[in-house]
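In: Quick one, structure for this:
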Amino acid sequence: MADFQSSQSSQSYRAPKGTYDVVPGAADRDPHLRPEMWAWVESIARDTFRRYNYTEVRMPLFEETRLFVRGVGESSDIVSKEMFTFTDRAGRELSLRPEGTAGVVRSYVEHSLDKLAQPLKLWYVGPMFRYERQQKGRYRQHVQLGAEALGSDDPLMDVEVMALLYDIHQAAGVLEEVIHVNNLGDLATRQSYVPELKAYLDKHRSDLDPDSVARLDTNPLRTFDSKDPGTQALLAEAPSIEDFLTKDASAHFAAVRQGLDALGIPYRVDDRLVRGFDYYTLTVFEAKSPVLGSQDAVGGGGRYNGLVEEIGGPDTPGIGFGSGVERVLMAAGGPSDVPGVDVYFAALSEDARMPALSLAGALRREGVACELDYAGRSAKGQLKQADRSGASWTVVMGEEELASGVAKLRDMSTGEEGKIFISGGHEDILRAVSG
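Out: Alright, predicted model coming up:
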């Protein structure tokens, strides 16, 4: 038993493949590994969602597997290859959520949210799970910002959702971003176009990659997602959906383009863009930044007018997007500065520690970020730590300062030192550090 325990204790444990830890560390680490970067980008997103009048929602991390099969689509790579699926103790088949839309729509139906004023504009942030080959910026557990607008088929709703995504990215500093947009048509468009596309692909079946062959009988449109060079060469000669769009579908796309032009959002029409989910109709889009290299998508989404009905709800139009936070941070320049400690209290004697704690507590309640020494550092060590912490100000307190009721206040950016009254409480410090 002792040998077993010794063996167990000597084992090293690492995060599972395709995951990572966000921990304090050096500033030169990848941005998504640094905790301050997450707080920064999430605060940008929250403020942008507020300005667009979107309400936050929170959904379970796992759902019934059949929700994703029915919603995302059996032909999608997510359902066929990438889901983390398990059976619980009651024999129910569940899956960790691979994307956010299906869960939001399930909640919309379950709680009869169609009875609220429409359109209902929702947003979320949280982890998603996909079993895929790990690449830079793509992980088996990744965090996604997303928005869903349900209850409106207005093409300007499409424009708003794309503008919301673009504004979040631009506020975060995403570089050289362009929105790629396409129109997949309405049901009547699909009914005339898909048979023509399938007939063309069937003639070249032997030259298609295996995944594209598998999609021919389920969703031929998904062949446009193929990365295989041979398949892409064939698709270049395939019938274009643009030639099959109904009058209504064409008018919808024209209005979307007019709206993007009105807002000055850079976009490019890409008639080969289909996205990876089966539920998309009409508008689909991807936000791309060339700084990411060949895997250049920062986020994307589209309209899904039949999804709510497919999941058991009323006929309700919808549109949304998802954007991986890791991808945003990789494509962004990052903040010029990150908020740190406002005031560091250097207590030079044991008797000064409790008054310093009291002053720090009062300042914290006023919104001032404070730090104290809890490691038994010397006076010199505390001043060094104040500098390392990035503090803007240091309050130096010892026996002499306690006796006089006047402490030293050091401006850490200039090194200049002045006097500050502490006998009356924290108010003088607050006024000094608040400018």
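In: contacts, neighbours, all on C-alpha from now
Out: Will do.
In: Please tell me how far residue 410 sits from residue 356.
Out: Separation of residue 410 from residue 356 (CA to CA, to the nearest Å): 15 Å.
In: Between the two, tell me which one has more neighbours.
Out: Set residue 410 next to residue 356 and count neighbours by other CA atoms under 10 Å: residue 356 wins out with 24 against 20.
In: any idea how far residue 408 is from that one?
Out: 12 Å.
In: list residues touching both of those two?
Out: residue 397 (CA atoms under 8 Å, 6 or more residues apart in numbering).
In: residue boundaries of the strands in the stretch 51-200 of the chain?
Out: With DSSP state E, counting those that start in this stretch, the ranges of strands along the stretch 51-200 of the chain come out as 55-56, 62-64, 85-87, 93-96, 120-129, 141-150, 178-183.
In: which residue ranges form the helices in the stretch 201-350 of the chain?
Out: Here the stretch 201-350 of the chain has its helices, by DSSP state H, counting those that start in this stretch, at 210-215, 229-235, 247-263, 307-310, 325-331, 350-365.
In: Go through those helices and pick out the most buried.
Out: Most buried of the helices of the stretch 201-350 of the chain by mean neighbour count (mean count of other CA atoms under 10 Å) is helix 325-331; its value is a mean of 24.
In: Run through the neighbouring helices and strands of it.
Out: helix 35-51, strand 141-150, helix 155-172, strand 297-303 (3 or more CA pairs under 8 Å, 6 or more residues apart in numbering; DSSP states H and E).
In: Sequence B follows; please return its structure for comparison with A:
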Amino acid sequence: MASTAAAHVARRTASLSAPTRTSARSFSSALLGSAEEFPGVPSLRPAPARASAVSVATIPELGLTVATESSARASTVLLHLPAGGSASEASGEAGCSHVSKFLSFKSNARKSSLGTLRMMEDLGITPIARAGRTSAIIGYSATPDVAADPDMLDTLASPCTFEAWDVRDAVKTAMIEREQAYSDPHLILSDKIHTAAFGEASSLGRSFYVDAVPSTESLAAFRARAYGSSGAVLSATGVADHEAFVAAAEAAFGAVPAGGTGASPAATMVGGEQRVPAATAYAHLAMALQAPSDPVVAAVLQKCIGLSGASGFGSSELIGAYGYANGEDAASLVASLVTALQAAAGAPIEAAKAAAKGDALLDGGLADSVVAGVAVDGAYDFAAVAASYDAVTVETIKTAAEEALAGPLAVAAVGDVSSVAHHYDIAKALSS
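Out: Next up, the predicted model:
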């Protein structure tokens, strides 16, 4: 018995003292990191976030300003064309801005429409095309590695060749959008309030939407002036190498005529009224005043109007109040909008500043904020934008509101307008 126990203890001691066998796999795991043990496998740890910074450069011979933002996870490339809006249309070019929006990414001297479409699909690109009264924007969103793709920048820069089928499709699409807009009271008001403010014959007063089919010659003349690099701003988010992007932009835009004519022409606000009767039980009403020349003050004043009991709206030219009600309550609607405009100067300014600052920094996305800031000020700095709103004072808003109320009034009404007061009576109530 004793010898058996001793043998057991001896075997146990020998097993404890024997070296442990370790496989090559376990040994390497103990000494190597995952990236070294499995080369080529992407890291699961994301790169640390970088502070956003905007760099701006000008290419004098092209008249093009190029801005890049460095930290966005996705890239949006936008070409801001200050003369691409309907206000820049010459005589005989009505509707060219609207149709031109749908000629973006169509056939050019280097690629057909189908070739461009296939290229964008291969690159995972989403095209962007917008137009309005005072400007147009074309561009694309993509991953940062293709933001400076030379073929895409060439597509932004290259003039359209106006193939018959491209023009036909663009006109048809513009007509469809026009019909959709004219069935929406909000879009009708947006169109008509400018007509009321500036007059139907002025550059800012005529309708943005195409009413008649523009000729190919008119489209070509408009785009030759409006869709060039001169006076334009090219911005891109998510671009780490600013110099490389500027070089790629210079190569693309330097190969085509600069064109461009700078900003759209100015118009004088005269005030007036537009009424669009429609078979509906509701009355939609907008009242607009001339916007302050300082866009920061205008944005804060617009929020003050919204905090005074109405829906505030604004553009680079106008600020105002909007509302709707049953036709029989039109008198109360008029009174509420008049009160909102009169009370704007007394609205909580800190709340208005915070809302306006949030819109400036966040509304519409980083790409739109950068291109808009550079187009207006030639630069964009997040801290400077925030500080400009913080600097607005109660006295500044009070003065701006008084000056706006003393100026012209524009009124637009859509729907059951039979009980809506006319311009003379509204202007009288507003001045009382």
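In: care to give me the TM-score?
Out: The TM-score (TM-score structural alignment, normalised by the length of structure 2) is 0.25; 183 aligned residues with a CA RMSD of 7.2 Å.
In: returning to that earlier point: distance to residue 429 of structure 1 and mean neighbour count added to the strands of the stretch 51-200 of structure 1, as TSV?
Out: Output for the strands of the stretch 51-200 of structure 1, formatted as TSV (distance: least, CA to CA, whole Å; neighbours: other CA atoms under 10 Å):
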stretch	distance to residue 429 of structure 1	mean neighbour count
strand 55-56	37	15
strand 62-64	49	17
strand 85-87	56	14
strand 93-96	50	19
strand 120-129	38	21
strand 141-150	39	23
strand 178-183	48	23
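In: Residue 70 of structure 1 is nearest to which of those?
Out: Residue 70 of structure 1 lies closest to strand 62-64 among the strands of the stretch 51-200 of structure 1, at 10.4 Å (CA to CA).
In: Counting by contacts, list what the closest one packs against.
Out: Secondary-structure packing of strand 62-64 of structure 1 (3+ CA pairs under 8 Å, 6+ apart): strand 93-96.
In: Tell me the helices and strands packed up against the strand it packs on.
Out: For strand 93-96 of structure 1, the packing partners by 3+ CA pairs under 8 Å, 6+ apart are strand 62-64, helix 65-71, strand 85-87.
In: And the ones you listed: which comes nearest residue 9 of structure 1?
Out: Nearest to residue 9 of structure 1, of all those, is strand 85-87, at 29.6 Å by CA to CA.
In: Does that closest one pack against any helices or strands, and if so which?
Out: The contact analysis (3+ CA pairs under 8 Å, 6+ apart) places strand 85-87 of structure 1 against strand 93-96.
In: again, 10 Å this time
Out: Counting contacts by 3 or more CA pairs under 10 Å, 6 or more residues apart in numbering; DSSP states H and E, strand 85-87 of structure 1 is packed against strand 62-64, helix 65-71, strand 93-96.
In: TSV please, covering these and showing distance to residue 48 of structure 1.
Out: As requested, those are exported to TSV (distance: least, CA to CA, whole Å):
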stretch	distance to residue 48 of structure 1
strand 62-64	27
helix 65-71	28
strand 93-96	28
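In: Which one of these lies nearest to residue 105 of structure 1?
Out: The closest of these to residue 105 of structure 1 is helix 65-71. By CA to CA, the value is 9.1 Å.
In: Tell me the helices and strands packed up against that closest one.
Out: Using 3+ CA pairs under 10 Å, 6+ apart, helix 65-71 of structure 1 is in contact with strand 85-87, strand 93-96, helix 101-110, helix 307-310.
In: if we can go back for a sec, let's have the helices and strands packed on strand 93-96 of structure 1 in JSON lines, adding distance to residue 427 of structure 1.
Out: Shown next, in JSON lines, are these (distance: least, CA to CA, whole Å):
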{"stretch": "strand 62-64", "distance to residue 427 of structure 1": "49"}
{"stretch": "helix 65-71", "distance to residue 427 of structure 1": "57"}
{"stretch": "strand 85-87", "distance to residue 427 of structure 1": "57"}
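In: closest to residue 6 of structure 1 out of those?
Out: Residue 6 of structure 1 lies closest to strand 85-87 among these, at 32.9 Å (CA to CA).
In: would residue 275 of structure 2 count as being in a strand?
Out: Yes. Counting by DSSP: H, G, I helix; E, B strand; the rest coil, residue 275 of structure 2 is located in a strand.
In: Return the distance of the residue nearest to it when sequence neighbours are not counted relative to residue 424 of structure 2.
Out: Once flanking residues are discounted, residue 275 of structure 2 sits nearest to residue 413: 4.8 Å by CA to CA, 6 or more residues apart in numbering. Residue 413 of structure 2 sits at a distance of 14 Å from residue 424 of structure 2 (criterion: CA to CA).
In: who has more neighbours, these two?
Out: Legend: neighbour count by other CA under 10 Å for residue 413 of structure 2 and residue 424, higher for residue 413 (28 against 13).
In: what about that one, which SS state?
Out: Put simply, residue 413 of structure 2 is strand when judged by three-state DSSP.
In: right, and it touches residue 195 too?
Out: No. Shown here, residue 413 of structure 2 and residue 195 do not form a contact pair, counting by CA atoms under 10 Å, at 11.9 Å.
In: what do these two both touch?
Out: 189, 273-274 (CA atoms under 10 Å, 6 or more residues apart in numbering).
In: And the residues you listed, which is closest to residue 303 of structure 2?
Out: Ranked by distance to residue 303 of structure 2 (CA to CA), those are led by residue 189 at 19.4 Å.
In: any idea which helix or strand comes after the strand or helix carrying the closest one?
Out: Taking DSSP states H and E as the definition, residue 189 of structure 2 sits inside helix 185-198. The first helix or strand that comes after helix 185-198 of structure 2 along the chain, using DSSP H and E, is helix 216-226.
In: Show me what that next one is packed up against.
Out: Contact here means 3+ CA pairs under 10 Å, 6+ apart; on that basis helix 216-226 of structure 2 packs against helix 96-101, helix 164-181.
In: Dump those into CSV; add mean neighbour count as well.
Out: Converted to CSV, those look like this (neighbours: other CA atoms under 10 Å):
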stretch, mean neighbour count
helix 96-101, 27
helix 164-181, 16
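In: No further questions, thank you.
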